[in-house]
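S.K.: Pasting a predicted model and its sequence here:
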Amino acid sequence: MQIRPARKEDVPVILELIHDLAIYEKEPHAVKNTVEALEENLFGPHPAIFAHVAVEQGQVQGFALWFLNYSTWEGVHGIYLEDLYVRPEARGKGMGKALLRTLAGIAVERGYARVEWCVLNWNEPSIRFYKSLGAVPQDEWTTFRLTGDALSSFGSPVVSGGAA
């Protein structure tokens, strides 16, 4: 097994794994991403996301997609893990752990304050896995999200001359 930064030629299989993750998370039709968009975001002139892949016998078996966040209290960056996924047939070989260890190593090497992510409340196998690594749930926080019509409505420009 090898963990390495993703390459352009990995993008189609990473997108395939993103679709597999969506199925696992009971949202099979939620993925709107494309090979072109993912490639642009990972390898375009101003990449804001990064990915590492787990490779076994020349085949990508898993990935971690991440980006930088920032702690205003600590005054340093952190890593936000957007997705971590290993194919079911490749699980139990330490790939997920190796991918997370790679991100933790990057954080330590660069002086970042943390590596953090979200996990669905029903995903007990993942929760047990993360706790076994020493990760601690942030139970005192609730994630909020603006999307769809609510985002469009709230983010629409304010008409000039109106009350603020």
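M.R.: On my side now, so go ahead. Residues are numbered from 1 along each chain as shown.

S.K.: Please count neighbours and contacts with C-alpha atoms only from this point.
M.R.: OK.

S.K.: Check the gap between Ile79 and Gly111 for me.
M.R.: Noted for Ile79: a distance of 11 Å to Gly111, by Cα to Cα, to the nearest Å.

S.K.: Of these two, which one has the most company?
M.R.: Neighbour count, other Cα atoms under 10 Å: between Ile79 and Gly111, Ile79 has more, with 20 against 12.

S.K.: Let's check: the centremost residue of this structure is which one?
M.R.: By Cα atoms, centre = their mean, the chain has its centre lying nearest to Glu82, at 1.6 Å.

S.K.: Now do the same contact list for that residue.
M.R.: Counting by Cα atoms under 8 Å, 6 or more residues apart in numbering, Glu82 makes contact with Ala64, Leu65, Trp66, Phe67, Trp117, Cys118.

S.K.: Turn those into JSON lines, columns for distance to Phe154, neighbour count and secondary structure.
M.R.: Shown next, in JSON lines, are the contacts of Glu82 (distance: Cα to Cα, whole Å; neighbours: other Cα atoms under 10 Å; DSSP: H, G, I helix; E, B strand; the rest coil):
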{"residue": "Ala64", "distance to Phe154": "32", "neighbour count": "24", "secondary structure": "strand"}
{"residue": "Leu65", "distance to Phe154": "29", "neighbour count": "21", "secondary structure": "strand"}
{"residue": "Trp66", "distance to Phe154": "27", "neighbour count": "21", "secondary structure": "strand"}
{"residue": "Phe67", "distance to Phe154": "25", "neighbour count": "15", "secondary structure": "strand"}
{"residue": "Trp117", "distance to Phe154": "26", "neighbour count": "14", "secondary structure": "coil"}
{"residue": "Cys118", "distance to Phe154": "25", "neighbour count": "13", "secondary structure": "coil"}
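
S.K.: alright, now check it against this:
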Amino acid sequence: MRKISRAVAHRERRNPLGSYLRGLPAKPALFGYASLTTDYSPWRGQIWAHLDCLYVQPQVRSEGIGASLLQYAMAMAQNLGADRLEWQTPMRNERAITFCVRAGACKQAKTRFSVMI
């Protein structure tokens, strides 16, 4: 497979999105994306960002695309005024956990709740 030929970043304040396209310029293919939202923490008095999704197609994992997308998400969060970027992954996803730790993220003890409405 060819190396990454081009990165496209769509900057929309409500839903910033970073995506990697690979392929010939006339026929690019989407191989990964990251999306984030921002929120305000009244406890800390700061804006923070939540990485809603970071996804890389299985056939191109371990090629640096995920790390590049995470770096882009961190830069976008900072540009939006956030002082931190948070995300979660299932405990069973050991590969994602390894990726997060390698990227310098800190684990936080937290229990997640949801309710159907």
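M.R.: Here it is on my side, so go on. Quantities reported herein were computed from a predicted structural model and do not represent experimental measurements.

S.K.: What TM-score do the two superposed chains give?
M.R.: Once the chains are laid over each other, their TM-score by TM-score structural alignment, normalised by the length of structure 2 reads 0.81; 109 aligned residues with a Cα RMSD of 2.0 Å.

S.K.: Looks to me like the residue nearest to the centre of structure 1 is in a strand.
M.R.: Yes - counting by DSSP: H, G, I helix; E, B strand; the rest coil, Glu82 of structure 1 is located in a strand.

S.K.: which residue in structure 2 lines up with it?
M.R.: Matched by TM-score structural alignment, Glu82 of structure 1 corresponds to Asp52 in structure 2.

S.K.: so what corresponds to Ala34 of structure 2 in structure 1?
M.R.: Using TM-score structural alignment, Ala34 of structure 2 sits opposite Ala64 in structure 1.

S.K.: so its match touches Ala51, yeah?
M.R.: Yes - judged on Cα atoms under 8 Å, Ala64 of structure 1 makes contact with Ala51 at a distance of 5.5 Å.

S.K.: which part of structure 2 lines up with the helix or strand containing Ile18 of structure 1?
M.R.: Element membership for Ile18 of structure 1 (DSSP states H and E) is helix 11-24. Alignment of helix 11-24 of structure 1 against structure 2: no match, by TM-score structural alignment.

S.K.: Could you list every helix and strand in contact with that helix?
M.R.: helix 35-43, strand 59-71, strand 76-86 (3 or more Cα pairs under 8 Å, 6 or more residues apart in numbering; DSSP states H and E).

S.K.: can you rerun that using 7 Å?
M.R.: helix 35-43 (3 or more Cα pairs under 7 Å, 6 or more residues apart in numbering; DSSP states H and E).

S.K.: packing partners for the helix it packs on?
M.R.: Helix 35-43 of structure 1 packs on helix 11-24, going by 3+ Cα pairs under 7 Å, 6+ apart.

S.K.: picking up where we left off before, what's the nearest residue to the match of Ala34 of structure 2 if we skip its chain neighbours?
M.R.: Leu84 (4.4 Å; Cα to Cα, 6 or more residues apart in numbering).

S.K.: now do Leu81 of structure 1
M.R.: Trp66 is the one closest to Leu81 of structure 1 (Cα to Cα, 6+ apart), at 4.4 Å.

S.K.: do Glu86 of structure 2 as well
M.R.: Nearest to Glu86 of structure 2 is His50, by Cα to Cα, 6+ apart, at 4.9 Å.

S.K.: Let me see the contact set for the residue nearest to Ala64 of structure 1.
M.R.: Contacts of Leu84 of structure 1 were listed using Cα atoms under 7 Å, 6 or more residues apart in numbering, and they are Phe63, Ala64, Leu65.

S.K.: What about the residue mapped onto Ile49 of structure 1 from structure 2, how many residues nearby?
M.R.: In structure 2, the residue matched to Ile49 of structure 1 (TM-score structural alignment) is Asn15. When neighbours are defined as other Cα under 10 Å, Asn15 of structure 2 has 13 of them.

S.K.: mind checking how far Asn15 of structure 2 is from Arg95 of structure 2?
M.R.: Counting by Cα to Cα, the gap from Asn15 of structure 2 to Arg95 of structure 2 is 26 Å.

S.K.: mapped onto structure 2, which of the contacts of Glu82 of structure 1 hold?
M.R.: Counting by both residues aligned by TM-score structural alignment, their matches' Cα atoms under 8 Å, the members of the contacts of Glu82 of structure 1 that carry over to structure 2 are Ala64, Leu65, Trp66, Phe67, Trp117.
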